[in-house]
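Engineer: Following is a predicted model, sequence given first.
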Amino acid sequence: MPTIAKPAPARPRTGVKPPEELAVVHLVAEYWPYARTGGLAEAVRGIATFQAAQGTPVTVFMPLYRSVREAFPDLEPIADSFHVRVGRRVEEVRILQHPGPRRNPRVLFVDHPGCFDRDGIYGDDGADYEDNPLRFALYNLAALQILPELANVPVVVHAHDWHAALAPVFLRTRFAGREAHDRMAAVLSIHNAGYQGLQRPEVLDEIGLPRELFHWRRMEFYGHLNLLKGGLVFADYATTVSPTHAVELRTAAGGFGLHGSFIEMGDRFLGILNGVDLEVWNPGTDEEIAATFSSADLAGKAVCKRALQREYFLAEAPREPLYGMTARLVGQKGLDLLIDGGPLERAQGQFIFLGQGEERYETALRELAGRYPDRIAVDTEFTEPKEHRLLAGIDLLLMPSLYEPCGLTQMRAQLYGVLPVARRVGGLADTIEDQVTGFLFDGYTPEDLEVALGRAAALYAGSAEAWNEHVVQAMTRDFGWAGSAARYLDVYRRALAAHAPDD
């Protein structure tokens, strides 16, 4: 049975110089363009791609889902298959990548058909797969087992969300005492703390971890096994995706029950804002939109608005405010505020909703569109080209989120000259300047949202010149990855210094 290592030190040892060279290995369940259910896939791709472009060796590990195998049939193994022990089971796995020149970053896939050759990523028909703990334990173990063969410089294992949170746990238990693994640093990023991987206590035995970990100081959480909590306990550092959300997670109201764990980490837990791929999201070069435009020449924005109104059978009304929402249709996104209390029915303007999600929200929005077909449109067949056309054409973005760790849409929207109407939470508070590049409100009520919508409508109803001044302010904000990548590099070096060998 593996021994239980002590949690990582709070900071590097005195006098230990952080390494100049390092390699980053991202462990993530989703990575664009291979698999995506939300912002996780795009956020990790963004930071990994920027890091690689800066010259850092970067590898991404993700499971080989059926959808990936079908979309990329030319994947090839990088070595012979090998065996991985998961609890009492021994499984055979392969590691695959694209043939030909190595991608930068290098993307590797853990191939185990029994675990990953399925219709869904996490489950089917709205229900999670019962063996998800085993599936993701195997994925984490396979990546860690082969890592020493892939890098000859100090390695940072950067795990993302609960699906990869077992990596720091296994690194400091199962692989403890192995020189190569002891020198690795572990960083855990929490993109959405609302999903924690809660499991039965017996899962510890099934995945090969000691029962001693089922303790409130380690992985026990109100009678459940909490995989995300385990990652926090054993990671050298943890990050979340915006500075404001890091503050929220340390509170009883915003910490999803883990606020004590975040507080206990002290300065080992911090918020680093996500960024946007400025080559993909650039209205001056975007091939998906009806006309390109820039902060220096906004003429194409009006062309895009007319094209979007025609696409969704709305009246071509240039001076009518056009609102849009592109998001998963789930409670987190604040849909209850929109469909309860009648803000959509009373607000002036046109509305387009793009996204799919819970049936109750899709049904409620379709009913509203049925009553007001001339000004409300709903499209549950999301595609990325549609999202580009939506952001290019709308005037205002709806993001009345219950919580929003970071959010990418509000940043992309501003780059496309769209002012968000959003709740002052998480990354929305960090990236929107109230009454300058958008409109923020505090209370989670339809009335608070309606006041913000009124402020937005009043500004839009004024002079076009005044409105365009705000549009230009939004379009010229810097939402790239450069600053955030520098902060991650600092975290990596501090984490590695804690595991540097003695002289």
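Structural biologist: On my side now, so go ahead.
Engineer: make it CA atoms for all contacts and neighbour counts henceforth
Structural biologist: OK.
Engineer: Spell out which residues sit in contact with the closest residue to residue 441 other than its chain neighbours, please.
Structural biologist: Take residue 441 and drop its neighbours on the chain: the residue closest to it by CA to CA, 6 or more residues apart in numbering is residue 423, 4.9 Å away. Counting by CA atoms under 8 Å, 6 or more residues apart in numbering, residue 423 makes contact with 399-402, 429, 440-444.
Engineer: also this one, for the comparison:
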Amino acid sequence: MTRVLQVSAELFPLLKTGGLADVAGALPAALAAAGAEPRLLVPGFPAIRESLTNECAVAPVALPWSEGRAALLRGRLPGFDVPVYVLDAPGLFDRPGNPYGDAVGVAYADNHRRFALLGLAAARLAEGVDASWRPQIVHAHDWHAGLACAHIAASHSRRRTEARTVFTVHNLAYQGLFPAEQFCDLGLPPAHYAVEGVEFYGQVSFMKAGLHFADAITTVSPTYAREIQTPEQGCGLDGLLRHRADVLQGILNGVDYVVWSPAHDRSIAQAYSADSPEGKAACKTALQRECGLEVKADAPLFGIVSRLTEQKGLPLVLEALNDLIDAGGQLVILGSGDARLEAEFAAAAARHPGQVARRTGMDEGLAHRIYAGSDVMLVPSRFEPCGLTQLYGLSYGALPLVHRVGGLADTIVDTTLEDLAAGTATGFVFNAFNVDAYRRALRRAFALWSRQEYWARVREAAMRQHFGWDDAAVRYLGVYREVIPVGGF
């Protein structure tokens, strides 16, 4: 069995700010089912630390700076059948707010230390500080774990480990950039601060550390793997990604259907399925009542579950909101983020009571109810590495309306006449990122809604799509085996 240490900053259901947590929570079980031996390494945030059971101390972790203490613990977390390592460093992780910032969203000034230590802890496990288990592969997720690849490269040069590294890019736009003077806190050899290292236009980039030092690079959809090699979506790293294209591939994220299936979702008003879709109407009525919308079965209900950022294409929704309202539609939004977008959606809800509802924050139960009660999920992202919203929408029969980009392009089939006839249409897709193209997709959604027999066919095709983690896990195992030397170690 291939021994894999998965390193991430978030872990569903204990700690979630976005799709990274869903991936980190679902992948270990899929890897185990595919024949790997996975374990997890996560920071000791309060939600993680309080949930850890059967814990035992593994080893202290020496800090690259003078003050504080840290140690590796091993134990169990609810919902996971594999052992979990927790980096216990109260001075760094025992704080309010989300994993990256305080209660009002301001990033912690010592984030470079917090996540450098996570990478250093991964390297210590690769070096064998736990005598009972040593990974062959360290799989680091996104910039927070990027320095694991750099620290393990340093361990290679000192002949302390033979472990190989895989780095997964979940969103290249978030790079973990820090001032150059903070490099001395990272515990890396001085030579690592270089163009052929972690230096990025006079700063330190944790994302670049992962891309440069990893033995293999993956990202979360095939189309995004191609897009990030272009200047338009490469975020300044496209040259490096083209240089490393031979070790880069896109592996589409999966869905944990134990969590995201209307057939056995306890958060929703009534269970339903592709074979028995009747319960969806009850879920729509319940959602309209919960959110203060008019209870109208014949009004198509559009849902948004998203961080409120420019990336998500939400200005298009606001610019064309009158089109949606005038055509008789309703809109429910769950999310928080950019203050301007929050204010504009709040103003829209005030202008259109009964037709627009807005809820803030992360409410997992309400998110499930929005998928179950909505007829359409809006995902008009400017760019989208994979996207899970559209996959959850498919599962719940909320037809995704998406921009043809990244993982959205890989997963949604437009409702064209040809695809309607073939029974392959699953949503609405627009190509150019502008409000006119978005409006045309919106009109197609209303046109299909007016022909409920066809709507039911497309909804059934959507609900029969399957994007499980089993295929993704097999592909990840293939990546692991490619980087492990012949004969193993």
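Structural biologist: Ah, there it is. Keep in mind that what you see is a predicted model, and the values were worked out from it rather than measured.
Engineer: Post the TM-score for the overlay when you can.
Structural biologist: The TM-score (TM-score structural alignment, normalised by the length of the second structure) is 0.92; 475 aligned residues with a CA RMSD of 2.1 Å.
Engineer: Tell me which residue of the second structure matches up with the residue nearest to residue 441 of the first structure.
Structural biologist: Mapped onto the second structure by TM-score structural alignment, residue 423 of the first structure lines up with residue 403.
Engineer: Please say which position in the second structure residue 473 of the first structure maps to.
Structural biologist: By TM-score structural alignment, residue 473 of the first structure lines up with residue 461.
Engineer: wait, that match sits on residue 426?
Structural biologist: Yes: if you go by CA atoms under 8 Å, residue 461 of the second structure and residue 426 touch, sitting 6.1 Å apart.
Engineer: neighbour-wise, which of these two wins?
Structural biologist: residue 426 (30 against 21; other CA atoms under 10 Å).
Engineer: Onto which residues of the second structure does the helix or strand where residue 134 of the first structure lies map?
Structural biologist: Using DSSP states H and E, residue 134 of the first structure falls within helix 132-146. Aligned by TM-score structural alignment, helix 132-146 of the first structure falls on residues 111-125 of the second structure.
Engineer: cool, stretch 214-223 of the first structure as well?
Structural biologist: Going by TM-score structural alignment: stretch 214-223 of the first structure matches residues 193-202.
Engineer: Other residues contacting the matching stretch?
Structural biologist: So stretch 193-202 of the second structure is contacted by 179-180, 183, 191-192, 204-206, 208-209, 212-213 (CA under 8 Å, 6+ apart).
Engineer: Also stretch 267-282 of the second structure?
Structural biologist: Against stretch 267-282 of the second structure from outside (CA under 8 Å, 6+ apart): 262-265, 283, 286, 297, 365-366, 368-369, 372-373, 396, 460, 463-464.
Engineer: What ranges does the stretch 351-500 of the first structure have for its helices?
Structural biologist: 359-371, 384-393, 409-415, 426-431, 446-461, 464-475, 482-497 (DSSP state H, counting those that start in this stretch).
Engineer: Let's have these in CSV, adding distance to residue 340 of the first structure.
Structural biologist: Shown next, in CSV, are the helices of the stretch 351-500 of the first structure (distance: least, CA to CA, whole Å):
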stretch, distance to residue 340 of the first structure
helix 359-371, 10
helix 384-393, 24
helix 409-415, 23
helix 426-431, 22
helix 446-461, 7
helix 464-475, 29
helix 482-497, 38
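Engineer: which stretch among these comes nearest residue 330 of the first structure?
Structural biologist: Residue 330 of the first structure lies closest to helix 359-371 among those, at 7.2 Å (CA to CA).
Engineer: with the second structure superposed, average distance for that closest one?
Structural biologist: Following the fit onto the second structure, the mean deviation recorded for helix 359-371 of the first structure is 1.0 Å by mean CA distance after the TM-score superposition for the first structure.
Engineer: Same question for that helix: list its buried residues.
Structural biologist: Across helix 359-371 of the first structure, burial judged by 16 or more other CA atoms under 10 Å covers 361-362, 364-366, 368-369.
Engineer: Also stretch 168-179 of the second structure?
Structural biologist: Applying 16+ other CA under 10 Å to stretch 168-179 of the second structure flags 168-173, 175-178 as buried.
Engineer: Can you give me the end-to-end span of that stretch?
Structural biologist: Distance between the two ends of stretch 168-179 of the second structure: 24 Å, counting by CA to CA, to the nearest Å.
Engineer: Ok, stretch 66-78 of the second structure next?
Structural biologist: 34 Å.
Engineer: ditto for stretch 380-387 of the second structure
Structural biologist: End-to-end for stretch 380-387 of the second structure, by CA to CA: 11 Å.
Engineer: ok, and what's touching it?
Structural biologist: Contacts of stretch 380-387 of the second structure (CA under 8 Å, 6+ apart): 19, 170-171, 219-221, 224, 233, 252-253, 310-314, 316-317, 401-403, 405-408, 433, 438.
Engineer: Can you check which part of the first structure that stretch sits on?
Structural biologist: Going by TM-score structural alignment: stretch 380-387 of the second structure matches residues 400-407.
Engineer: rewinding a little: identify those among the contacts of residue 423 of the first structure that sit within strands.
Structural biologist: 399, 440-441 (DSSP state E).
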